[in-house]
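Q: Predicted structure and sequence below. I'll ask about it afterward.
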Amino acid sequence: MQTDSLSSLVDLDALAAWMDTQCLEQGQIAQAHLLTGGTQNILLRFCRGSRDFVLRRPSRHPRPNNNDTIRREARILGALAGTGVPHPGLIAACTSEAVLGTAFYLMEPIDGFNATMGLPALHAGDPAMRREMGFAMVDAILALGRVDHVAVGLADFGKAEGYLERQVPRWRSQLETYRDLAGWPGPTDIPGIDVVADWLEVNRPRNFSPGIIHGDFHVSNVMFRYDSPNLAAIIDWELATIGDPLIDLGWMLATWPLPGQPVLENLRIEPDDGFPMIDELIARYAEGSTRDIAAIDWYVVLACYKLGIILEGTHARACAGKAPRETGDQLHALTISLFKRALSWLEKADSKFTAVAHTIPI
């Protein structure tokens, strides 16, 4: 990106002046370059003095809540320091919008790779290495679930009370908002959309042990170490809150690639052999946690339901001419696939819905 375009996203002189107030190295900011295109959050890597930094701030045209999201991200990254959870190390945060026009924070660069962007030779050449990568992801959410959120200062970071009760009504309401988009035909061809919601309400776990939730835990939101199958960091903490940590396991399982089934393009890994099967991932979690996973089917079904409705939003916008039609059609197909997957989990978990599920092709 050209320097003048970069400067329109981040005022480097203002950033340097603020860093002076934080005693963060000295001298000119050098080697500044964007790590993302800036359509979502902006990630800028640069060097000052003898140290490398990564700046994270909202996009060029932030939505109303984006600054609060950045503040929350900085807060949770600071709280996780020293916990054993792999995460980007927080250096400093600016909660004010006066310096750069938005809130922002500085973090340590991550020495790792995103597996969906390609595997290095060490990992690409060894199925056993890929198997351990899957288990490393489970170990990361186990570590996160063990953090005492009250002890690390996050007692008010989210509302745990009623967390599970709010899930289905929240996403049912989200689906209804799509009716305002002209051209959307409705959810008529999404298999079992009411069956799944009703089952979730009837079978909702009554109790859970509150903890920190990442909220969007899948293979595209982790970075692996170059020298081992272990995680270098869990990234993109904008959906983090306090609730039921089994949500993260359910989300991982709902998005885990299955042989012969469609997968979200940004979750695809090649080569894809060697990775653990879902039952093995569940067993790994059970070995490392005191949480009751007897209702894990419920968490996977919820994740399929929620993600399917999120993806259907793009399809609805595409029908209204507000998103590319090809993208909308692709995501609609994935929504259908997710609901089929939900029905297969639902059928396994509760035989009273078997007859309904069998009327819909899986």
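A: In hand now; what should we look at?
Q: contacts, neighbours, all on C-alpha from now
A: Fine.
Q: May I see the buried residues of stretch 271-291?
A: By 16 or more other CA atoms under 10 Å, the buried positions in stretch 271-291 come out as 275-276, 278, 281-282, 284-285, 291.
Q: which residues touch Leu34?
A: Contact analysis of Leu34 by CA atoms under 8 Å, 6 or more residues apart in numbering lists 1, 6, 42-45.
Q: Quick one, which of these are buried?
A: Listed as buried from those are 42-45; burial here means 16+ other CA under 10 Å.
Q: Pasting the second one now:
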Amino acid sequence: MLMSEYFSRPLSSWLSAIAALAALGSISPASIGLSKFGPSSDYFPRQIKSLSRVSNAQAAVVDLDTKRPIGDIPYFEELMAWYRAHLPDEKKTGLRIVHGDYKLDNLIFHPTENRVIGILDWELCTLGSPLADFANLTMPWSIRPTDMQIGAVMSGSFKGASERQPIALEELEREYCRHTNQPYPIPEMVFARSWMLFRLAVISQGIAARVARKQASSDQAFILAKAFPLIGKVAKNVNEEADSSFGPRSKL
């Protein structure tokens, strides 16, 4: 789904998605026999360990045409240091069922009522922090007007998207807090939003590695292969907005 299509969805879709996500996060995995479904350690440290290793391997992939490696995600070392220094306290929620790709595309809505009746595509499901799914759902709000160069690469439909948001990000977070009975704001959301963007950059970098090896040749693959440097910079921007010690803000 393109950015403009996300923001064209009615407010009821977003509110229903928040309610369904909160309901999913309220379930104790042990209560439904899923205590062994995934690792019992904290989610984000696991993600940092595995995806940093994956990203390093992808960065070293040599393009068969240019004979050059595709390279690191921008500010890789700075981002890794920031993530390790700002890990969320996952004991607040405990391990919960994490969908892994929670977004409107993967939801089925009731035809006449404002509620979600199905969640699709559970391939990335594990046990972890429910904030990961909330950050993934609200990722479009992390794209600032100054980040629109991403749109030129990924879809060409970002321009003006921020002006068409059906609800402010702050209100979505308040709605999530209301459903999950926690105070607003959620301090850990800066980390979660930045990390999920970084994860998207790793995914895009992986596509770039496959294109470099001539293992992917579709037009969409070529488009996404160009996106990982830009997405990495947006992940850094999220951190900079909340933490002035991160460093001077870059311009895309």
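A: Perfect, thanks for sending it. Keep in mind that this is a model prediction, so the values were computed, not measured.
Q: Please state their TM-score.
A: For this chain pair, the superposition-based TM-score is 0.80 by TM-score structural alignment, normalised by the length of the second structure; 233 aligned residues with a CA RMSD of 3.0 Å.
Q: out of the buried residues of stretch 271-291 of the first structure, which one sits closest to Trp18 of the first structure?
A: Within these, the smallest distance to Trp18 of the first structure is 43.1 Å, found for Tyr285 (CA to CA).
Q: quick check: the helix or strand in which Trp14 of the second structure is found aligns to which part of the first structure?
A: Per DSSP states H and E: Trp14 of the second structure is located in helix 11-25. Using TM-score structural alignment, helix 11-25 of the second structure lines up with residues 131-145 of the first structure.
Q: buried ones in that stretch?
A: For stretch 131-145 of the first structure, the neighbour count (16+ other CA under 10 Å) marks 131-142, 144-145 as buried.
Q: mind listing the helices for the stretch 1-150 of the second structure?
A: For the stretch 1-150 of the second structure, the helices defined by DSSP state H, counting those that start in this stretch cover 3-8, 11-25, 43-59, 76-85, 130-137, 149-154.
Q: and among the ones you listed, the most buried is which?
A: Mean neighbour count (mean count of other CA atoms under 10 Å) peaks for helix 130-137 among these, with a mean of 23.
Q: Can you name every helix or strand that that helix contacts?
A: With contacts taken as 3 or more CA pairs under 8 Å, 6 or more residues apart in numbering; DSSP states H and E, helix 130-137 of the second structure sits against helix 11-25, strand 96-98, helix 189-212.
Q: Output the ones you listed in CSV; the columns should cover distance to Glu77 of the second structure.
A: CSV is the format used below for these (distance: least, CA to CA, whole Å):
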stretch, distance to Glu77 of the second structure
helix 11-25, 32
strand 96-98, 27
helix 189-212, 12
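Q: Quick check: which of the ones you listed is nearest to Arg53 of the second structure?
A: With CA to CA as the criterion, Arg53 of the second structure lies closest to helix 189-212 of these, at 10.3 Å.
Q: Find me the equivalent region of that closest one in the first structure.
A: Under TM-score structural alignment, helix 189-212 of the second structure corresponds to residues 296-319 of the first structure.
Q: re earlier: include distance to Ser228 of the first structure when you put the buried residues of stretch 131-145 of the first structure into CSV, please.
A: Output for those, formatted as CSV (distance: CA to CA, whole Å):
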residue, distance to Ser228 of the first structure
Arg131, 12
Glu132, 9
Met133, 9
Gly134, 12
Phe135, 12
Ala136, 10
Met137, 13
Val138, 15
Asp139, 14
Ala140, 14
Ile141, 18
Leu142, 19
Leu144, 20
Gly145, 23
